[in-house]
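Engineer: can't give you the sequence, but here's the structure:
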């Protein structure tokens, strides 16, 4: 997830020559913040913030003010003995002076290579240097290697600690393959990797001379852009922005306007904007404001009313009331009278297994949430995404912002909120989280049997859950209300922090056991399902500031595909939903089998579009088999 630093409004891209010149030996003013800011995409205050990170790294093991190789390994893996070729090469390249450590100037200038705004040409050349282990100017097929120089390669991102495997040569080509498989959790045998390496080398070595030069590398990367995934650290800017926001919160005499930063997407599309949101001085220890990324986004009037009413409640001295239910921190916000709930706030740092979780749950060791395929601290984004993607029956959410969504997800927005009534452990700072409108209700579906629920009310939730591959739909997070006109029961879906996972392993739908799920969809619901477009949904989330991770985007596309294909074949919610849920913990669901079969049918490095075509083909076959077996 990337963030928008103030300087990046210039939307500049560093020329390759300038980037190379930045990586120079130390000289006068080498560590000066302003000089470093002028030579990199970072603003001066961002350089200052990164200095704090540098200070922590450089004193984690050896308190000498320089980053040693062991400190870099320890920061990434919490283990100074774990070896990783990628990290070794990064350290060597960061250590421009070749004196065995990284000083602050080297740290900033080298780190700028991984900045989202640094040009692709710079990243391509830098990546080539990473793989040119012997400094020959070529990526060569074989590297002399013995057991002591075998490498541990992470098939996931650098901060995922559960998918390591030791391999031997050839090193560079394996690294290229692993980069292409960067987003997968595949565990490949040595034989399979060797086969892939051979095929990859043949493709990259277009001149057929047994080695890859820069020209061939650039051509290869152009065809396989996923190779550069490790060359961009979009979440780097989130760390900077978070620190800057915290510092602003401590400034009592600050401006009445706050700069909004993007906490969820790459910075390519939007400039930093000044969102005019007056706020009270922070010496009152109160803050509540929306996080607005894209200036073109207009919040619905009901969301503004919710924010203002919630703030008025805090300003009137009414503390947030922590819910006694659930596994994370959720707070009911009162209006100015203190007699009415107006919203529910869920801070990201109080989510289940997060650092400030108030329920005493242990912190996640590898970042994975309670449900497979989810990440701690991302629940708030999913809460907001569920609202954004709950399109009204009349059309797109951006065109009908004040209209109720098809499934009735309550209005939800990302906010910054500060109050001492939250669970603070240490610093008293503002919290980022989701703010959802409180919905009047008479209880949840746990409080009564499903027989009285209207069919269309159940069906609208089935559509939402299958679209978003909800991993946590139970009777307790479906509220019951009544229409004022006729007293008919209305179901309200809440708690969508485990939607859009990276896999289908934990999909859970309570309504599968309800009789309404075995009835066919109405023509109106079928028309709504046919109007859904996963690509448009992904673009819509990006428009609102969340650049959906590729695995989550894949889940949305596949689940939407299954829902539409199932409806085309006249399948009921039960029939479709059963394909997405496991019968037992150790038996893959049908949709998992479809995805795996599609993965097995395509070559590594295949484009996402080609892979989805393979999924569609396999899915058609499987659905036809099911239909034939029933008939």
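Structural biologist: Received the coordinates, thanks. Computed from a predicted model, the values in this text were never measured in an experiment.
Engineer: rest of the way, CA atoms for contacts and neighbours
Structural biologist: Noted.
Engineer: quick one, strands of the protein?
Structural biologist: Chain-ordered strands for the chain, with DSSP state E as the definition, fall at 139-140, 151-154, 164-167, 211-212, 258-260, 273-275, 287-290, 321-322, 331-334, 341-347, 412-418, 431-437, 478-482, 489-493.
Engineer: use this one as the comparison:
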């Protein structure tokens, strides 16, 4: 029709996965611990703000003929819909946005991390992953549609924060549920403005404290640094301070648990 105008739009294409329902359709007690913990790891690394039960597909094991395998040792979980991952960390903090983890309320997240999960976390090279994300700038499309913008540095910082939270938590023998609580639960002293105010999470408060410490480090350098050098110093100081604050908080948390158990 001469009245139809061709329009080009940006969109996404997702691979269809055979499944037997979503997590909301099953009792969480049926899910294998390793399957739950695998999803927990990626959600924490990506600061997923939309991990509800409908975004976890459940797949029963199939026999060679394609029928359900009744003797299967468990169900397979398939995470989908990751459009609300990796928010810019400063935007997430300032808006008091909290990640949403459906699995945080499941027993598997409160169980000790599986050996395979611990090994995976130990082997993560956060610096290499950050460099890979910076390098993955999309090429222009052949049709002339503008390419998607590159990932913002603040989003890459979010990945680094989530990954270090995982690695330090694993080293301190916390469960994935414990680590998720640091992201989601209010800080016990959150009413203080320097920790983000009422409703701010533990992670929010720790990040704000680390950011203040990093800015102080830059100020101590005076005018000897260029703008680029100041940015490098501030970034390094922030991550160093955050690592220290995360470790100190987790150790204090464990001391509280030990005292409460006595």
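Structural biologist: Thanks, I have it. Everything numeric here is computed off the predicted structure, so don't read it as measured data.
Engineer: what value does the TM-score take for this pair?
Structural biologist: Once the chains are laid over each other, their TM-score by TM-score structural alignment, normalised by the length of the second structure reads 0.73; 207 aligned residues with a Cα RMSD of 2.2 Å.
Engineer: just to revisit the earlier point, winner for burial among the strands of the first structure?
Structural biologist: Compared across the strands of the first structure, strand 431-437 shows the largest average neighbour count, a mean of 27 (mean count of other Cα atoms under 10 Å).
Engineer: with the second structure superposed, average distance for that strand?
Structural biologist: Once the two models are superposed, strand 431-437 of the first structure sits on average 1.8 Å from its counterpart in the second structure (mean Cα distance after the TM-score superposition for the first structure).
Engineer: what stretch of the second structure does that strand fall on?
Structural biologist: Aligning strand 431-437 of the first structure against the second structure (TM-score structural alignment) gives residues 9-15.
Engineer: next one: stretch 312-322 of the first structure
Structural biologist: Under TM-score structural alignment, there is no match for stretch 312-322 of the first structure anywhere in the second structure.
Engineer: can you check stretch 618-625 of the first structure too?
Structural biologist: The aligned range for stretch 618-625 of the first structure in the second structure is 245-252, by TM-score structural alignment.
Engineer: give me the mean deviation of the matching stretch from the first structure.
Structural biologist: Once fitted to the first structure, stretch 245-252 of the second structure is off its aligned match by 1.3 Å on average (mean Cα distance after the TM-score superposition for the first structure).
Engineer: go through the first structure and flag its longest helix.
Structural biologist: In the first structure, with assignment by DSSP state H, the single longest helix is helix 608-630.
Engineer: ok now do residue 196 of the first structure, which residues does it touch?
Structural biologist: Neighbour list for residue 196 of the first structure: 177, 604 [criterion: Cα atoms under 8 Å, 6 or more residues apart in numbering].
Engineer: run the last query once more with 10 Å
Structural biologist: Residue 196 of the first structure makes contact with 173, 174, 177, 190, 202, 603, 604, according to Cα atoms under 10 Å, 6 or more residues apart in numbering.
Engineer: which residue in the second structure lines up with the third one?
Structural biologist: With TM-score structural alignment defining the correspondence, residue 177 of the first structure maps onto no position in the second structure.
Engineer: neighbours around residue 385 of the first structure, how many?
Structural biologist: Residue crowding around residue 385 of the first structure was assessed by other Cα atoms under 10 Å; the count is 26.
Engineer: do residue 200 of the second structure as well
Structural biologist: Applying other Cα under 10 Å, we find 27 residues neighbouring residue 200 of the second structure.
Engineer: now check the first structure for the residue matching residue 134 of the second structure.
Structural biologist: Under TM-score structural alignment, residue 134 of the second structure pairs with residue 542 in the first structure.
Engineer: in this structure its match contacts residue 553, no?
Structural biologist: No - using Cα atoms under 10 Å, residue 542 of the first structure is not in contact with residue 553, being 11.0 Å away.
Engineer: give me every residue that touches the aligned partner of residue 236 of the second structure in the first structure.
Structural biologist: Mapped onto the first structure by TM-score structural alignment, residue 236 of the second structure lines up with residue 609. Contact analysis of residue 609 of the first structure by Cα under 10 Å, 6+ apart lists residue 615.
Engineer: which residues in the stretch 51-200 of the first structure form helices?
Structural biologist: Under the criterion DSSP state H, counting those that start in this stretch, the stretch 51-200 of the first structure contains helices at 69-77, 85-94, 104-111, 120-131, 171-180, 190-204.
Engineer: possible to save those as JSON lines with distance to residue 589 of the first structure?
Structural biologist: Listed next are these as JSON lines, based on distance: least, Cα to Cα, whole Å:
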{"stretch": "helix 69-77", "distance to residue 589 of the first structure": "33"}
{"stretch": "helix 85-94", "distance to residue 589 of the first structure": "36"}
{"stretch": "helix 104-111", "distance to residue 589 of the first structure": "42"}
{"stretch": "helix 120-131", "distance to residue 589 of the first structure": "39"}
{"stretch": "helix 171-180", "distance to residue 589 of the first structure": "27"}
{"stretch": "helix 190-204", "distance to residue 589 of the first structure": "26"}
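Engineer: residue 39 of the second structure maps to what in the first structure?
Structural biologist: Alignment note (TM-score structural alignment): residue 39 of the second structure maps to residue 461 of the first structure.
Engineer: touching, that match and residue 477? I think so.
Structural biologist: No - between residue 461 of the first structure and residue 477 no contact is recorded; they are 11.2 Å apart, counting by Cα under 10 Å.
Engineer: mutual contacts of the two, please.
Structural biologist: Common contact partners of residue 461 of the first structure and residue 477 (Cα under 10 Å, 6+ apart): 491, 492, 493.
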